[in-house]
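Peer 1: My questions concern the predicted model and sequence given below.
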Amino acid sequence: MNQTIFLKWLQEGNINIPSTLLTNYKQLKINEKELVLLLQVHYYLERGNDFPTPAEISAQMTIDINECHELLSQLIRKGFIEILDGNSDTGIRYERYSLEPLWNKLIEQFLLNNKKEEEALIEKEESDLYTCFEQEFGRPLSPFEIETLNMWVDDDQHEMVIIKAALREAVISGKLNFRYIDRILFEWKKNGIKTIEQAKSHGKKFRQHQTAGYKVEQREESSSKKAVPFYNWLDQ
């Protein structure tokens, strides 16, 4: 007996419901009754019934036929359900429901949500970028400096991690000013440096080169007592 019931349950099958419908229906201004009705229409379409009647739909809901008819009309007016018509192979005219407008609206909402998330992430990254500069400079940035930062991001298309790397390079070199950082970014862009790893490697090579050159200079000019200089980007 139990096995028979289980087999019957399996034969009922399943329907695929996009999770984005459940997470975004409120943003589309769909209420719970409308949502369940849409799911019922989806259920019938999946089962091959392209034009279920209000009586068929309401029989599986807690609403009567009249309310079901009104909700269907409302969803059509709001652009979530479309009624298509055509002719069968035998020439009989037919009508069917289409949920394509609903899926298109869901796609648009999904893309909009993604765009908002990306904009929020960029805004946070920019805020973090300003904070990094203000911490290193030990003061609030001037309007000109903020404009320069925006220019590096918007006009020059430097990644924010690269700008932060250039800031660190300036700190290491003991030349903490925007002109020096701008020169670093210019040199990195000219040399095709786009990742933090490339930036670190490039800076390390130049510092090693400068240190080696200084040791030779020490041997040649024993009287000189200069400190080991870092690579000066402004001299390039």
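Peer 2: Here it is on my side, so go on. Numbers count the residues shown, from 1 in each chain.
Peer 1: Only C-alpha atoms from now on, for both contacts and neighbour counts.
Peer 2: OK.
Peer 1: show me the biggest helix of the protein in terms of residues.
Peer 2: Criterion DSSP state H: the longest helix present in the chain is helix 100-137.
Peer 1: same for that one, what does it pack against?
Peer 2: For helix 100-137, the elements it packs on are helix 19-24, helix 160-173, judged by 3 or more Cα pairs under 8 Å, 6 or more residues apart in numbering; DSSP states H and E.
Peer 1: Quick one: closest of those helices to residue 12.
Peer 2: Checking the helices and strands packed on helix 100-137 against residue 12 by Cα to Cα gives helix 19-24 as the closest, at 21.0 Å.
Peer 1: just to revisit the earlier point, tell me the buried residues in the longest helix of the chain?
Peer 2: 102, 103, 105, 106, 109, 110, 126, 129, 130, 133 (16 or more other Cα atoms under 10 Å).
Peer 1: ditto for stretch 171-189
Peer 2: Buried residues in stretch 171-189, defined by neighbour count with 16+ other Cα under 10 Å: 173, 175, 176, 180, 181, 182, 183, 184, 185, 186, 188.
Peer 1: In helices, which of those fall?
Peer 2: Reading helices off these with DSSP H, I get 173, 180, 181, 182, 183, 184, 185, 186, 188.
Peer 1: any idea which of those is closest to residue 73?
Peer 2: Nearest to residue 73 out of those is residue 185 (Cα to Cα; 60.0 Å).
Peer 1: Can you classify residue 83 by secondary structure?
Peer 2: Classification of residue 83 using DSSP: H, G, I helix; E, B strand; the rest coil returns strand.
Peer 1: tell me the contacts of it?
Peer 2: With contacts defined as Cα atoms under 8 Å, 6 or more residues apart in numbering, the neighbours of residue 83 are 76, 95, 96, 97, 98.
Peer 1: In contact with the second one: list those residues for me.
Peer 2: Same thing as residue 95. 50, 51, 83, 84, 85, 86.
Peer 1: What is the three-state secondary structure of it?
Peer 2: strand.
Peer 1: Against residue 124, how distant is it?
Peer 2: 51 Å (Cα to Cα, to the nearest Å).
Peer 1: for comparison:
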Amino acid sequence: MNKDQFIMMQESGSILVPTALLSYYSKLGLNEEELILLIQVIKYKQQGNHFPTPNELSEHMSISVATCTTLLRSLLQRGFIFIEESKQNAILHESYSLNPLWEKLYLFFENSYEKEKQDEQKEEEQNLYTIFEQEFGRPLSPFECESLAMWIDQDDYDPIIIKAALREAVISGKLNFRYIDRILFEWKKNGIRTIEQARTYSKKFRQNQSRPVKQTEADEKYERKVPFYNWLKN
């Protein structure tokens, strides 16, 4: 075998190692020695040897058999791998399972996604206060801040829907929290959950504004039990 043949053989031969493992192993609490050991286990499993010995594993690493044994024991105790047992023809077979490793990797991504969503939600809520203050042209009062927090935490309105209700109040020339609250109440009652639904509903509402509605009828539809103060009438 000449050099070119050797190089070609190295480039054609490969094992499958998930990119996610190489990118985030340290986030899982693994160090480089443990990573290479796991890659060796993956290599042997892909080659058909599902339970390589510490001797076999350390032979392709720069660690001793004793160190390899210690690392394997640590990975087992920390729940990154476990040993599966099966019987074939009354003979007990053992193999390394990497399922715990993939489960940990999955949970890492799931938790990261949830944290990212929470951070985005928190940022969206903070932006909401800023947008309201910009539209009102002044800092929000404590009561207004409490109403805004109630919409988010108690009523579970999406910040995007709250902003849409604020926009509707601006268009209608009725920029006060009571009017915005009534918009949100009507939208929730009519199953409005997305910005597209809110736009469609508002468009139809404005088209029907020419039809007279008795004040008593409108009041009967809105039954929100929320105390509103004199500052709302300013």
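Peer 2: Good, I have the coordinates. Predicted model only: the values in this text are computed from it and were never measured.
Peer 1: before we move on, the earlier item: now the buried residues of stretch 171-189 of the first structure as JSON lines including distance to residue 165 of the first structure?
Peer 2: Shown next, in JSON lines, are these (distance: Cα to Cα, whole Å):
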{"residue": "173", "distance to residue 165 of the first structure": "12"}
{"residue": "175", "distance to residue 165 of the first structure": "14"}
{"residue": "176", "distance to residue 165 of the first structure": "13"}
{"residue": "180", "distance to residue 165 of the first structure": "13"}
{"residue": "181", "distance to residue 165 of the first structure": "10"}
{"residue": "182", "distance to residue 165 of the first structure": "12"}
{"residue": "183", "distance to residue 165 of the first structure": "13"}
{"residue": "184", "distance to residue 165 of the first structure": "10"}
{"residue": "185", "distance to residue 165 of the first structure": "9"}
{"residue": "186", "distance to residue 165 of the first structure": "13"}
{"residue": "188", "distance to residue 165 of the first structure": "11"}
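Peer 1: returning to what we had before: can you pick the most crowded of the contacts of residue 95 of the first structure?
Peer 2: Counting neighbours by other Cα atoms under 10 Å, the top entry in the contacts of residue 95 of the first structure is residue 50, with 19 neighbours.
Peer 1: quick one: that one is in a helix?
Peer 2: No. Assigned with three-state DSSP, residue 50 of the first structure falls outside any helix and is coil.
Peer 1: what's the neighbour count on residue 54 of the second structure?
Peer 2: Residue 54 of the second structure is flanked by 18 other residues according to other Cα under 10 Å.
Peer 1: That one and residue 65 touch, don't they?
Peer 2: Yes. Judged on Cα atoms under 8 Å, residue 54 of the second structure makes contact with residue 65 at a distance of 5.7 Å.
Peer 1: how close does the spatially closest residue to residue 34 of the second structure that is not a sequence neighbour sit to residue 23 of the second structure?
Peer 2: Ranked by Cα to Cα, 6 or more residues apart in numbering and with sequence neighbours excluded, the top spatial neighbour of residue 34 of the second structure is residue 71, at 6.7 Å. According to Cα to Cα, residue 71 of the second structure and residue 23 of the second structure sit 21 Å apart.
Peer 1: Between these two, which has more neighbouring residues?
Peer 2: A direct count of neighbours by other Cα under 10 Å for residue 71 of the second structure and residue 23 places residue 71 higher, at 17 against 9.
Peer 1: Average separation of the helix or strand containing that one from the aligned part of the first structure, please.
Peer 2: Counting by DSSP states H and E, the element that carries residue 71 of the second structure is helix 65-77. Once fitted to the first structure, helix 65-77 of the second structure is off its aligned match by 1.7 Å on average (mean Cα distance after the TM-score superposition for the first structure).
Peer 1: chain center to that helix, what's the gap?
Peer 2: 34 Å (Cα atoms, centre = their mean, to the nearest Å).
Peer 1: returning to what we had before: please work out which of the helices and strands packed on helix 100-137 of the first structure is packed deepest.
Peer 2: Burial of those is given as mean neighbour count (mean count of other Cα atoms under 10 Å); helix 160-173 ranks first at a mean of 19.
Peer 1: residues in contact with that one?
Peer 2: Looking at helix 160-173 of the first structure with Cα under 8 Å, 6+ apart, the contacting residues turn out to be 125-126, 129, 132-133, 136, 152-153, 176-177, 180-181, 184-185, 194-196, 199-200, 203, 229-232.
Peer 1: Ok, stretch 215-224 of the second structure next?
Peer 2: In contact with stretch 215-224 of the second structure (Cα under 8 Å, 6+ apart) are residues 182, 185, 186.
Peer 1: and if we set it to 7 Å?
Peer 2: Residues from elsewhere that reach stretch 215-224 of the second structure, judged by Cα atoms under 7 Å, 6 or more residues apart in numbering: residue 182.
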